[in-house]
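Q: Predicted structure and sequence below. I'll ask about it afterward.
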Amino acid sequence: MNAVIVAVSLMLALSLMRVHVVVALILGALVGGLVGGLGLEGSLQAFNSGLGGGATVALSYALLGAFAVAIAKSGLAHALADRALALVGRQGSENSGLKWLLLGLLLAVAVASQNVLPIHIAFIPLLVPPLLYVLTRLRIDRRLVACVLTFGLVTPYMFLPVGFGSIFLNEILLANVAKNGVAVDGLSALHAMAIPALGMLCGLLVAVLFSYRGKRDYDLQRIAQVERAGARYSRATLLVAGVAVALAFVVQLWLDSMIVGALAGFLVFSLSGVVRWREADDLFTEGMKMMATIGFIMIAAAGFAEVLKATGQVQSLVDAAAGWIGNSKALGALLMLLVGLLVTMGIGSSFSTVPIIAAIFVPLGVQLGFSPLAIVSIVGTAGALGDAGSPASDSTLGPTSGLNVDGQHNHIWDTVVPTFLHYNLPLLAFGWLAAMTL
């Protein structure tokens, strides 16, 4: 029995049974390590050695939480939301125009976070929580919002060669395909990934037009308590907030550090007096608590991934898939995509999956007679599969961090399962289609 299959299956099964994701990751890692021959001590050692890999992201989330609470204190986000609330007040929950406007705004910002302003998930805890009150008044299903955000976080990097997409497509995907023996000169990664990206778009349309088009009710009182719906603001506090947000983004882009960017923004609030010195400690702690769960999941996920790598059975899984394929192109494409899905859901990063699978899948693709463009599409899609739908991926953890500030959005059943069904299944179908037609 392959340790990767056992570990990922156990982790997913426990998560679906509503066992906390951190507990599921730890138990999955230990059982996977035992199956992989590491023993209990070796499994713990590998898990502990990997924890540091998630510490930077966890601290970034904690500081972003503190920054988000400071923004709420200033009233900036609520000033922006008040105009929307006025429209809701006049037209009630039937204001479909405002619903599509808000969903379009969230989608546009998510897409821009991958290329125009490459801040990835940093915008979510700043923008989404203050809009929850408006979204709830409109009775919008948060599962739909999670699908919209995840689409915007994943599709641009797997399709558009700018920002994070330039890193994934050029520096990781094409570079690893070339490294393993296929000439990529003149190949367009955009062309190779166009059909898989179309699968993502189809999944989004199904979620928007069918799965979650109905209305869903949430407790407004819980949102009002968490989101300071009655927060007071003035021109001065709004100006300070605008300066703090701009400075945070500039510093993050300059130093490539969400930690320093969020800290700089929080300091602006403290030095300006919008957040009083005697309140700063409590606000900072409140924000860190808000993001603590997500941070610990990221830390545990890093340990989980390290155990999978230490067993050496990620490569064994890839090798086994190559042995099952034989000479069938159709079966070969399907199995390569399924292995990519399993590996990415366990590791939680498509960027880390491509180098692992390319070493076997590229020569295998050549042997089966796939064109260079089809090989790029297979490896790229296999890497991207699982990013949406993994409990440990920042593409799912990010939306949950914004939508669950009031405790009314479950990470597994309201983010992970919807994004898995609406993106991974179409991506499998369209990725296979691309492999067979390119």
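A: In hand now; what should we look at?
Q: make it CA atoms for all contacts and neighbour counts henceforth
A: OK.
Q: neighbours of residue 102, just the number please.
A: The burial metric for residue 102, expressed as a neighbour count using other Cα atoms under 10 Å, is 17.
Q: Buried residues of the helix or strand containing it, list them for me.
A: Following DSSP states H and E, one finds residue 102 within helix 96-112. Of the residues in helix 96-112, those with enough neighbours to count as buried (16 or more other Cα atoms under 10 Å) are 98, 99, 102, 103, 106, 107, 109, 110, 111, 112.
Q: also this one, for the comparison:
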Amino acid sequence: MLINATIFSILIMSILCLCRLNVLLAILVSALVAGFVSGLGFDRSIELLISGMAGNLETALSYILLGAIASAIARSNLTPILVFNIAKFIQNKRAMFCLSLAFFACFSQNLIPVHIAFIPILIPPLLPLMNKLKIDRRAVACALTFGLKAPYVSLGIGFGLIYHTILRDQLVQNGINVTLSDIQSVMWIGGASMLCGLLLAIFVFYRKPREYREDFATSHNLDSIKDITMTRGDYGVLIGTIVAFCVQLYMSSLPLGGIAGLIVMIALGGIKWNDIDLVMENGFKMMAFIAFVMLVAAGFANVLKETGSIESLVDFVSGVAGGKLGGILIMLLVGLLITMGIGTSFGTIPIIAAIYCPLALNLGFDAKAIILLVGIAGALGDAGSPASDSTLGPTSGLNADGEHDHIWDTCVPTFLMYNIPLIIGASIGAMVL
């Protein structure tokens, strides 16, 4: 097990990221390491990496289009008006600021399923306010990651419906007959565990004031935006955003929603014809890095699958699980390791369900306990993974002034605040159910 390609390559990736190597390069190096350790060779590893990138093409396209919508919104008066009202509501309450951001971020997964696209719109204009309040941005990162992850883990709405459907289908395929209502009845434990982590981050670990540089300039300050009113173009942007949301829901396609929203914004004057190139370019700048990291992460996952090391890792779990508690802890930790490398909970479920379902049945777990174990094992590692959009998204907004480190200020805090409570919550829940 010490030379298992999955374990070794993910450890390499983690070490490189902790040493502040660019996350894209860290994933590429780790993919080559996985191929070399497993005997695939560098040439075959690169082929698998490139072919596997197709697995996240729709996600990458969605991010680019949503980034363009974010750029259009950022150029309108919608952002300063929203910032002013948030600032007036928050006043001087650091904890209230973080809790409010977590609350609003939850809507990005269900009510308005734009996922991380709202972050580069909302967060950079709020950085001067955060500096004034001396808010530790690690707490804000934890708040944003909570909003990006807890809703899909615990609620069968929006992205949560997709996650719960994948979980149900994989369980049914492996002999566990469950319904979406069965999944909903137990996965709230994951959301409750993450809520505990959020409260610990805000009120215990990252509650102290923290100083940041004050030379970050935004186009608006609180005094200059209090009298801003909506224009015709602003209403065009707002209507385009609503259209993007409705098309996403009706067609179940983020790219189609993004295209429809941009077309409406152009038609209604929210985006002027001569500014289209600039809006698209700014949107690309906002989201391109995240999109490429997600593409390379999918390629890395393809390399790991081809090595056969994931199957051998899960088989190893089957052999050493022992009793119920030992089986729970090992299954959760292996799920954590796989998701840390792949960067997506949605892609981890199909990998682990085939082995975990019969293993859990052999250990005497009932259907609800199996739902919780497989669902949480898949979700573990999404918070804290350098390649996850749940961490890349918060960093994209909080590092607009270069004062927020992706690994030490986003990945490490979110890893500690959410993965540990999830392991504890899932272990207790599976033993009780």
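A: Arrived safely, thanks for sending. The structure displayed is predicted, hence computed values, not measured ones.
Q: just to revisit the earlier point, please pull up the helix or strand immediately following the helix holding residue 102 of the first structure.
A: helix 124-137.
Q: mean shift of that next one relative to the second structure?
A: Between helix 124-137 of the first structure and the aligned residues of the second structure, the post-superposition mean distance stands at 2.8 Å (mean Cα distance after the TM-score superposition for the first structure).
Q: now swap in stretch 77-84 of the first structure and tell me
A: Stretch 77-84 of the first structure versus its aligned partner: 2.3 Å mean (mean Cα distance after the TM-score superposition for the first structure).
Q: since we're on residue 246 of the first structure, how many residues are nearby?
A: As a burial measure, the neighbour count of residue 246 of the first structure was computed by other Cα under 10 Å and equals 14.
Q: Counterpart of it over in the second structure?
A: In the second structure, the residue paired with residue 246 of the first structure according to TM-score structural alignment is residue 242.
Q: what about its match, distance to residue 107 of the second structure?
A: When Cα to Cα, to the nearest Å is the yardstick, residue 242 of the second structure and residue 107 of the second structure sit 14 Å from each other.
Q: In the stretch 251-400 of the first structure, mark out all the strands, start to finish.
A: Read by DSSP state E, counting those that start in this stretch, the stretch 251-400 of the first structure holds no strands at all.
Q: Of the buried residues of helix 96-112 of the first structure, which is the nearest to residue 380 of the first structure?
A: Within the buried residues of helix 96-112 of the first structure, proximity to residue 380 of the first structure (Cα to Cα) peaks at residue 111, which comes in at 18.9 Å.
Q: correct me, but that closest one touches residue 160?
A: No: Residue 111 of the first structure lies out of contact with residue 160 (Cα atoms under 8 Å); the separation is 10.2 Å.
Q: got the angle between the lengthiest helix in the second structure and helix 119-133?
A: Of all the segments of type helix in the second structure, defined by DSSP state H, the longest one is helix 276-307. Here the directions of helix 276-307 of the second structure and helix 119-133 differ by 100 degrees (axes from the mean of the first three to the mean of the last three Cα atoms, to 10 degrees).
Q: Give the other helices and strands that helix 276-307 of the second structure contacts.
A: The elements that helix 276-307 of the second structure packs onto, with contact taken as 3 or more Cα pairs under 8 Å, 6 or more residues apart in numbering; DSSP states H and E, are helix 5-18, helix 23-38, helix 42-52, helix 57-75, helix 324-342, helix 389-398.
Q: ok now that helix, how far from the chain's centre?
A: If you compare the mean C-alpha spot of helix 276-307 of the second structure with that of the full chain, they lie 14 Å apart, counting by Cα atoms, centre = their mean, to the nearest Å.
Q: Just the buried residues of that helix, please?
A: Residues 279-284, 286-307 are the ones in helix 276-307 of the second structure that count as buried (16+ other Cα under 10 Å).
Q: where along the stretch 101-250 of the first structure do the helices fall?
A: Counting by DSSP state H, counting those that start in this stretch, the segments of the stretch 101-250 of the first structure that form helices are 124-137, 142-159, 164-166, 175-179, 189-206, 220-227, 235-255.
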